[in-house]
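Asker: One predicted model, sequence on top.
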Amino acid sequence: MPQSHPFARVSILCKTYDPESGFNESHAEVIELHDDQPEAVDAVLKYIYTFEYDNIVRTGKDKTRPQFHLRVYRVAHKYQIPKLQHKACTGLDRACRKITLQTSGSKNGSSSEELFELIKLITEHKQYDHSFNTTSIYLVQRYLSPLMRLKTFNE
C-alpha cells in the first residue's frame, strides 16, 4: 500500500475549511487549537513545509527535551502524519538516552521526580506506539535505584 504524502493530508484538512463544507471553521478568521501545544503545532507546520525534523529540533533548547517530542508526536498522530510520528519517536528515544540525573552539585541533569513524571507521560502514550514501551522500560531499568527512593514510584 503506498504511503500518503503529507500534502495529501493537508489537502483533506483544507476541505474542512472550504466555505461550502458546512464546518464552522470554514467561516472563522482564527482557528484556535486549544488541545495542542503551540511549539508542537509550530514544529508540525515547519515539518509539512520542509520535511526536516532534525533541523526543527536543533533550533531551540527546549526542543531537545523528551517532552517536546511527545507533544509533536501527539499533534502528528492527531493530524495523521505517520512519518512525523516516527521521527518524533526517534527524537524521544534519543533524548531519553541522553538524560542524566542530578548529582549533589550538578545542575545539568533531571531530578528523580522529573524523570518519574516523564515516564508517566511516555506510558500514557504507549497505546499509540509500541516503541514508547521500550523507551519507558529503558528509563526505568537505567534509573531504577533513584526511582525506588520515590514514594510515588513505589505506589
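Answerer: That came in fine, so what should we check first?

Asker: C-alpha only now, for contacts and for neighbours.
Answerer: OK.

Asker: How many neighbouring residues does residue 13 have?
Answerer: Per other Cα atoms under 10 Å, the neighbour tally for residue 13 reads 12.

Asker: swap that for residue 82, please
Answerer: By other Cα under 10 Å, neighbour count at residue 82 equals 17.

Asker: All the helices of this structure, residue numbers only.
Answerer: Along the chain, the stretches classed as helices by DSSP state H are 6-16, 38-50, 54-58, 66-78, 82-97, 112-124, 131-142, 144-148, 151-154.

Asker: Second structure for comparison follows:
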Amino acid sequence: MEPISLAILAAVASGAGGEFGKYLLEQLTSLVRRPTREQPAGTVELERLQLRPIDRERAQQLRTVLEERANQDSEFRCALEAWANTAAQHADTLFGDVQNELSGGTVNGYLLQGKNFSNLSFGYTPPSPRPKPEPEKTD
C-alpha cells in the first residue's frame, strides 16, 4: 500500500476543499469508525488531528495507525486505498493552485488571499427596495 499523504490528511482534517473536503472527512471518519474487535484504531488520532491539523506529528500518528490497521485487515486496506486514491486524484480541490504572498509595505484597507470567494460585502449595504406607491383613493 502506498503511504497516505500527510498533506492530504491534514487538509481533510482542517476542513479544506469545501463540500468535497467535508465528503472526504465524512468518508475517512466512517472508515476509521468501522467496528473492530478493539476500539476502532485511528479514531483518537483523527480527532486529535482535527483539533490541530497543522501538526505534522499528529498527521504522521494517524497515518501510522491507519497503515497498521490496513496491514491487519484486508477489507479495511482496500477501502483505505480507495479513499486515498480519491483524495489524491482530487488534491487540487483540497489545495488549489493559489499562491498568496504579501511582503513589505503596509496594507490600508481590505486584503483577501485565497481562492473561490463569493458573496462578499465590504461595508456596502444594497439600497432597500422602494415602497410601492399606494393606489389613489377615489371617493
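Answerer: Looks like it came in fine. Worth saying up front: this structure is predicted, and the values here are computed from it rather than measured.

Asker: care to give me the TM-score?
Answerer: TM-score for the superposed pair, counting by TM-score structural alignment, normalised by the length of structure 2: 0.24. Supporting figures: 57 aligned residues with a Cα RMSD of 4.7 Å.

Asker: on that earlier part again, among the helices of structure 1, which is the most enclosed?
Answerer: helix 66-78 (a mean of 21; mean count of other Cα atoms under 10 Å).

Asker: Run through the neighbouring helices and strands of that helix.
Answerer: With contacts taken as 3 or more Cα pairs under 8 Å, 6 or more residues apart in numbering; DSSP states H and E, helix 66-78 of structure 1 sits against helix 38-50, helix 82-97, helix 112-124.

Asker: ok, now with 6 Å
Answerer: Secondary-structure packing of helix 66-78 of structure 1 (3 or more Cα pairs under 6 Å, 6 or more residues apart in numbering; DSSP states H and E): helix 82-97.

Asker: elements contacting the helix it packs on?
Answerer: Under the contact rule (3+ Cα pairs under 6 Å, 6+ apart), helix 82-97 of structure 1 is packed against helix 66-78.

Asker: Give me the contact list for the helix it packs on.
Answerer: 40, 85, 88, 92, 95 (Cα atoms under 6 Å, 6 or more residues apart in numbering).

Asker: which residues of structure 2 fall in helices?
Answerer: Counting by DSSP H, the helices of structure 2 are 6-14, 18-32, 43-51, 56-72, 74-89, 91-95.

Asker: winner for burial among the ones you listed?
Answerer: Neighbour counts (mean count of other Cα under 10 Å) averaged over each of those peak at helix 6-14, with a mean of 22.

Asker: ok, and what's touching that one?
Answerer: 21, 25, 50, 53, 59.

Asker: list the contacts for the last one?
Answerer: The contact partners of residue 59 of structure 2, by Cα under 6 Å, 6+ apart, come to residue 6.

Asker: what's the answer for the third one, then?
Answerer: Each residue near residue 50 of structure 2 by Cα under 6 Å, 6+ apart is listed here: residue 13.

Asker: now with 8 Å?
Answerer: Each residue near residue 50 of structure 2 by Cα atoms under 8 Å, 6 or more residues apart in numbering is listed here: 10, 13, 14.
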